[in-house]
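> fold the following for me, if possible:
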Amino acid sequence: MTTLLLDAVHRYTQSHADATGIAETPVPGLHLVQATTPTGLEHTVVKPLVCLVLQGAKRVSIAGQDHTYKSDDSMIVATNAPTVSRISEASIARPYLAVALELEPAVIADLNTAIATTGGPAERSGNHTDTDLRDAVLRLVKLLDRPGDLAVLQPQLVREIHYWLLQGRHGRAIGELGLPDSQVRRIGRAISLLRQCYADPVSIERLASEAGMGRSAFHKHFRTVTSVTPLQFQKQLRLIEARRQMLEHGKSASRAAFDVGYQSVSQFSREYARLFGLPPVAARKAVRREAAIRD
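Presented below is the predicted three-dimensional model:
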């Protein structure tokens, strides 16, 4: 099963991956990844997702905890969380290959209801559900270049993938994403607002109201779910977006700083260096050097 999925992902990324090794797909939230060399550190604020590592290895730090994911490992992120990661094992002969799919709370909520009507989930078995999960992912990947078939079968395959995740060893944490009044879901509503308005001042009162919580409870639960404060979360969103604008669109540090909401370029440069390890100009040169070496 893994070999078939690996081959399918390899073929798709060979023809569809961009310069960063990411192949976007017609399925919302699904992307395939290929890398032929280890990468530098990547900072991002991920949405809840599942990532199947098929070949190579990736190191990920979430909420201060470090993990290494290798071939046949599944990474589950059940909350919106700042992460630092790097592909640590990859070569031309054995490229890093992975499949990532963002989790859909609405699908999970529907499945929670369906499972509850059958008397609750079956006894969970990691190996069994992993096999079923990868089989469903394989069938979805094989349809990516068949748009007619994909349009018809995509919803049920995405639903099936979520089902096997709910039946697996991380099912309890994933299931909370579908509960409208769970702390994770309520904090998720505030995070969605922060993502939409990252460049604008957003008061704690407005965020707490979005989550349906009081100010103090919101602060506590936000940090529990994300490992950072709302202000730190917004700051990381701004810095990550500024970095993207500088690297992908060639914006100057000052232009990117103002576009993401900073009023002071010097403050932006200090906070950028604190997060990424280098000030903006030096960081952009380092990324270009790494790209030249890979090419």
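
> contacts and neighbour counts: CA atoms only from here.
Noted.

> what's in contact with stretch 168-178?
Residues lying outside stretch 168-178 but in contact with it, judged by CA atoms under 8 Å, 6 or more residues apart in numbering, are 76, 78, 105-110, 112, 124-126, 129-130, 165-166, 182, 184-185.

> another sequence for comparison is provided below:
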Amino acid sequence: MPDDLRPHLEIVLRHASLRSTLTQIPRLEINFGQATAATSPCLYRSMVCFILQGSKDVALSHELLSYDPAQYLISALDLPLSGQIRDADDGQPYVAVSLTLDPALVAEVASTMPPVRDTEAQGTGIAINPMTTLLRDTLLRLLSLLDAPNDIPGLAPIVERELLYRLLQGSQGRLLRKIAQPDGALGRIRRAVAWIRAHHATRLRIEALCDASGMSRASLHRHFVALTGLSPIQYQKQLRLQEARQLLLAGDHSPSDVAFVVGYESASQFSREYLRQFGAPPARDVRQIRQAIGSAALA
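Predicted structure coming up:
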């Protein structure tokens, strides 16, 4: 771990619990993880993620991105990905902080900056960027508020605005600026994604998705695949399986009950697709995760 991130890590370790912690700073989350032998499915929110220790590989369709404390990741929309966590070189576990992006706030901050003409072709909805000293210092000021919770309501919004300002100045400020443009292709696909998330347990209706996004069927499909690496139907299936896994981990529901809750008409089809997605049948997968969590808690 770089020495200039040690203060960040020390603060985070004082305020984190096992695996995932929602902090008192709105939309700021701390995540811990153990190295994994292979990639596993995960859902990235529309966020910026800073790794403080360890590294991670994420795959979007055929694109593989790797990042560590020397970079940060921006996800412009909710994306089902495959990820692989790696420990630090000295064996210390993966630690990261993520801030879910508020499109209205991004647009407000972007409006205060000089206009920029983005000439690059639109890529996917995710990007890796080099960390800068100014951005690292701003992040430290934001994390330091965790030690002064009474200051969070007054100061966290100010520091978050500065953080967004630094991000917009970065090499992938283009991607953030597109979040602030609701009538652009990214903004329209974000609306399509929101529709799918709100109706993930019902049959996907492309006409309703076109209405929600304001795009033709051909344009919707082209931009959706370009930004997410998936067709709308594939995206919905990924969401259903992720939701099913969370429901199984959260309670004592049977796999067949969960299958119908997330929208499957056949429990056997659900089990087959779950096995392909997560590498084990539902009951065994959840049992293995719970055992891993228990072992980490005792370590």
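
> got a TM-score for the two of them?
Here the superposed chains carry a TM-score of 0.88, computed using TM-score structural alignment, normalised by the length of structure 1; 282 aligned residues with a CA RMSD of 2.2 Å.

> circling back: show me which of the contacts of stretch 168-178 of structure 1 are buried.
Neighbour counting with 16 or more other CA atoms under 10 Å marks 76, 78, 105, 107-109, 112, 129-130, 165-166, 184-185 as buried within these.

> relative to R290 of structure 2, how far out is the corresponding residue of structure 2 for K142 of structure 1?
Per TM-score structural alignment, the equivalent position to K142 of structure 1 in structure 2 is S144. S144 of structure 2 is 33 Å from R290 of structure 2, where distance means CA to CA, to the nearest Å.

> who's more crowded, these two?
S144 (18 against 13; other CA atoms under 10 Å).

> tell me the contacts of that one?
Applying CA under 8 Å, 6+ apart, we find S144 of structure 2 in contact with H8, I11.

> from the chain's centre, how far out does the helix or strand where it lies sit?
Per DSSP states H and E, S144 of structure 2 falls inside helix 133-144. Helix 133-144 of structure 2 sits 20 Å away from the centroid of its parent chain (CA atoms, centre = their mean, to the nearest Å).

> what about that helix, how far off from structure 1?
Comparing helix 133-144 of structure 2 with its match in structure 1 after superposition yields a mean distance of 1.5 Å (mean CA distance after the TM-score superposition for structure 1).

> and that helix, which residues are buried?
L135, R136, T138, L139, L140, R141, L142, L143, S144.

> now those residues in CSV, with distance to L298 of structure 2?
Converted to CSV, these look like this (distance: CA to CA, whole Å):
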residue, distance to L298 of structure 2
L135, 36
R136, 33
T138, 35
L139, 31
L140, 30
R141, 33
L142, 31
L143, 28
S144, 29
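
> quick one: map Q65 of structure 1 onto structure 2.
In structure 2, Q65 of structure 1 lands on E63 (TM-score structural alignment).

> let me know how buried that match is, in neighbour terms.
Neighbourhood size, E63 of structure 2 [other CA under 10 Å]: 9.

> so which of the buried ones among the contacts of stretch 168-178 of structure 1 sit within helices?
P105, V107, I108, A109, N112, T129, D130, L165, L166, V184, R185 (DSSP state H).

> tell me the counterpart of the third one in structure 2.
The pairwise alignment with structure 2 assigns I108 of structure 1 to V106, based on TM-score structural alignment.

> and the last one, by the same measure?
Under the alignment defined by TM-score structural alignment, R185 of structure 1 is paired with G187 of structure 2.

> strands along the stretch 151-295 of structure 1, start to end?
With DSSP state E, counting those that start in this stretch as the criterion, the stretch 151-295 of structure 1 has no strands.

> the longest strand seen in structure 1: average distance to aligned residues in structure 2?
Identified as the longest strand of structure 1 according to DSSP state E is strand 81-89. Superposing on structure 2 places strand 81-89 of structure 1 at an average distance of 1.5 Å from its equivalents, by mean CA distance after the TM-score superposition for structure 1.

> what's the angle from whichever helix or strand comes after that strand to strand 81-89?
Using DSSP H and E, the helix or strand that follows strand 81-89 of structure 1 in sequence is strand 96-102. Here strand 96-102 of structure 1 points in a direction 160 degrees away from that of strand 81-89 (axes from the mean of the first three to the mean of the last three CA atoms, to 10 degrees).

> how far apart are strand 96-102 of structure 1 and its match in structure 2?
Looks like 1.3 Å for strand 96-102 of structure 1 (mean CA distance after the TM-score superposition for structure 1).

> what residues sit buried inside that strand?
So strand 96-102 of structure 1, judged by 16+ other CA under 10 Å, has buried residues Y96, L97, A98, V99, A100, L101, E102.

> give the aligned equivalent of the third one in structure 2.
Read that as A98 of structure 1. Using TM-score structural alignment, A98 of structure 1 lines up with A96 in structure 2.

> how much space separates the most centrally placed residue in structure 2 from L239 of structure 2?
Among the residues of structure 2, the one closest to the centroid is Y44, at 2.0 Å (CA atoms, centre = their mean). Counting by CA to CA, the gap between Y44 of structure 2 and L239 of structure 2 amounts to 11 Å.

> OK, contacts around A76 of structure 2?
S46, M47, G125, I126, L175, L176, I179.

> and the first one, what's its match in structure 1?
For S46 of structure 2, the equivalent position in structure 1 is taken to be P48, counting by TM-score structural alignment.

> what's the neighbour count on its match?
P48 of structure 1: 19 neighbours (other CA under 10 Å).

> same question, P26 of structure 2
Using other CA under 10 Å, P26 of structure 2 has 14 neighbouring residues.

> helix, strand, or coil at it?
Under the three-state scheme (DSSP: H, G, I helix; E, B strand; the rest coil), P26 of structure 2 adopts coil.
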